[in-house]
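Colleague: missing the sequence, but the structure's below:
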């Protein structure tokens, strides 16, 4: 059996909490769209996690580290819109399963494209549960250190310092934009409005011209209705107030519909 091994560097004296959280979460949940834990070692200073091996690496690699990631040049054009939608649907199902865990729900708190891994058949699995949190956070124990990753962080978090399942939904909205545009959440740019992908994407969505910023590989290959639906999902996920965002089940249904639309030829569409 092929496995992936993650070994913590004990010399930094950190990571114990994340290590324990990861084991706790992955020991009690199993789902087709969550990376499974094969075993772990916690002996002396060693903290080792052993996971199922994910052949195709991270979603991010396929979106914009293509030259490094895809040794096979013909594979570059194979990352189709249908495939991308299926990966989004799988990831959404994994997150929905976490959020509806019977023990009070689990918030991932670090949803990003490097934490979505692909197996040999491009089945998406959510990974890295070190920052996860069960149930409602205890307001007395909100630590002031920022959790999560820059570019994916729920803007509401900066006001309330509370991460919820709707924070995961916001981060997932950023991933959806990444999948569509094949660019990182934050880039260096002289155009200020381009720096933050969520703001940039929302600008074009509201203009009704999201197609202007899509991955060049997808141009001419996305059904207009599918793109319109997908843009609408992103807009809902990126709402400023968590209460206005959908839950992950709604996101799953909407993405399934966007996939259906992709497979239905639009009237009068030029291919």
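Modeller: Noted; the coordinates are in hand. Nothing here was measured: the structure is a model prediction, and the numbers come from that model.
Colleague: from here on, just use CA atoms for contacts and neighbour counts.
Modeller: Will do.
Colleague: the stretch 101-250 of the chain: helices as residue ranges?
Modeller: Secondary structure of the stretch 101-250 of the chain (DSSP state H, counting those that start in this stretch): helices at 155-160, 165-181, 197-207, 224-237, 248-262.
Colleague: alongside the first one, take a look at this:
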């Protein structure tokens, strides 16, 4: 249930922006290490928005990463995810725009890798896979 576009509840129609919303939830899961819904703690979008107000990305990022990420890259991923999960579908980006932003985030992470960080090749594989997706007929 935590992946479903809020507008779908009102219209009963799935759209490309519904897919963008669901992808935003997945990005938040990857960034935070948390499931979409935690009973007693609400939905991941609300939880992340509360943490973002602190201005400290380490409160948002998955603690198991132990700070092993480029801070700017993590902020970019979280920002992209939050834009993808806008309540109003018309305020969400296209998947092409999301992929472009993720590639920028990946470049930041790869620059950190070049300076001795951990590998980002698996993230590169995910971005490449996502960038091959296009709208499907419904």
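Modeller: Nice, I can see it. This one's a predicted model, so the numbers in the text were calculated from it and none came from an experiment.
Colleague: returning to what we had before: nearest to residue 64 of structure 1, of the helices of the stretch 101-250 of structure 1?
Modeller: Shortest distance between residue 64 of structure 1 and the helices of the stretch 101-250 of structure 1, using C-alpha to C-alpha, is found for helix 165-181: 9.2 Å.
Colleague: what span of structure 2 is the closest one aligned with?
Modeller: Mapping helix 165-181 of structure 1 onto structure 2 (TM-score structural alignment) gives residues 16-32.
Colleague: mean distance, that stretch to its aligned residues in structure 1?
Modeller: Once fitted to structure 1, stretch 16-32 of structure 2 is off its aligned match by 0.6 Å on average (mean C-alpha distance after the TM-score superposition for structure 1).
Colleague: cool, stretch 98-110 of structure 2 as well?
Modeller: Mean deviation of stretch 98-110 of structure 2 relative to structure 1 after superposition (mean C-alpha distance after the TM-score superposition for structure 1): 0.8 Å.
Colleague: got the contact list for that stretch?
Modeller: Contacts of stretch 98-110 of structure 2 from elsewhere in the structure, counted by C-alpha atoms under 8 Å, 6 or more residues apart in numbering, are 69-70, 72-74, 76-77, 80, 119-120, 123-124, 127, 130-131.
Colleague: returning to what we had before: contact partners of the match of helix 165-181 of structure 1?
Modeller: Contacts for stretch 16-32 of structure 2 (C-alpha under 8 Å, 6+ apart): 2-5, 7-8, 34-36, 44-45, 48, 60-63, 74, 77-78, 80-86, 89-90, 92-95, 135.
Colleague: what do you get for stretch 227-247 of structure 1?
Modeller: Contacts of stretch 227-247 of structure 1 with the rest of the structure, by C-alpha under 8 Å, 6+ apart, involve 96, 155-156, 165-167, 169-170, 172-174, 176-177, 198, 202, 205, 210-211, 251, 254-255, 257-258.
Colleague: what about it, start to end distance?
Modeller: 21 Å (C-alpha to C-alpha, to the nearest Å).
Colleague: which residues in structure 2 does that stretch match up with?
Modeller: By TM-score structural alignment, stretch 227-247 of structure 1 lines up with residues 74-94 in structure 2.
Colleague: buried sites along the matching stretch?
Modeller: Across stretch 74-94 of structure 2, burial judged by 16 or more other C-alpha atoms under 10 Å covers 74-86, 89, 92-93.
Colleague: now, which of the residues you listed sits nearest residue 113 of structure 2?
Modeller: Nearest to residue 113 of structure 2 among the buried residues of stretch 74-94 of structure 2, with distances taken as C-alpha to C-alpha, is residue 74, at 14.0 Å.
Colleague: for residue 97 of structure 2, grab the count of nearby residues.
Modeller: Burial of residue 97 of structure 2 is recorded as 13 neighbouring residues (other C-alpha atoms under 10 Å).
Colleague: ok, residue 21 of structure 2 next?
Modeller: By the criterion of other C-alpha under 10 Å, residue 21 of structure 2 has 29 neighbours.
Colleague: give me the nearest residue to it, chain neighbours excluded.
Modeller: Nearest non-adjacent residue to residue 21 of structure 2, counting by C-alpha to C-alpha, 6 or more residues apart in numbering: residue 85, 4.7 Å away.
Colleague: now residue 113 of structure 2, what's its secondary structure?
Modeller: helix (DSSP: H, G, I helix; E, B strand; the rest coil).
Colleague: and the gap between it and residue 68 of structure 2?
Modeller: 10 Å.
Colleague: looking at the helices of the stretch 101-250 of structure 1, which is buried most?
Modeller: Compared across the helices of the stretch 101-250 of structure 1, helix 165-181 shows the largest average neighbour count, a mean of 26 (mean count of other C-alpha atoms under 10 Å).
Colleague: run the angle between that one and helix 197-207 for me.
Modeller: Orientation check (axes from the mean of the first three to the mean of the last three C-alpha atoms, to 10 degrees): helix 165-181 of structure 1 against helix 197-207 gives 70 degrees.
Colleague: and residue 7 of structure 2, what pairs with it in structure 1?
Modeller: Aligned partner of residue 7 of structure 2 by TM-score structural alignment: residue 156.
Colleague: returning to that earlier point: residue 113 and residue 68 of structure 2: which has the busier surroundings?
Modeller: A count of neighbours by other C-alpha under 10 Å puts residue 113 above the other of residue 113 of structure 2 and residue 68, at 16 against 12.
Colleague: so how far is residue 103 of structure 2 from the more buried one?
Modeller: 15 Å.
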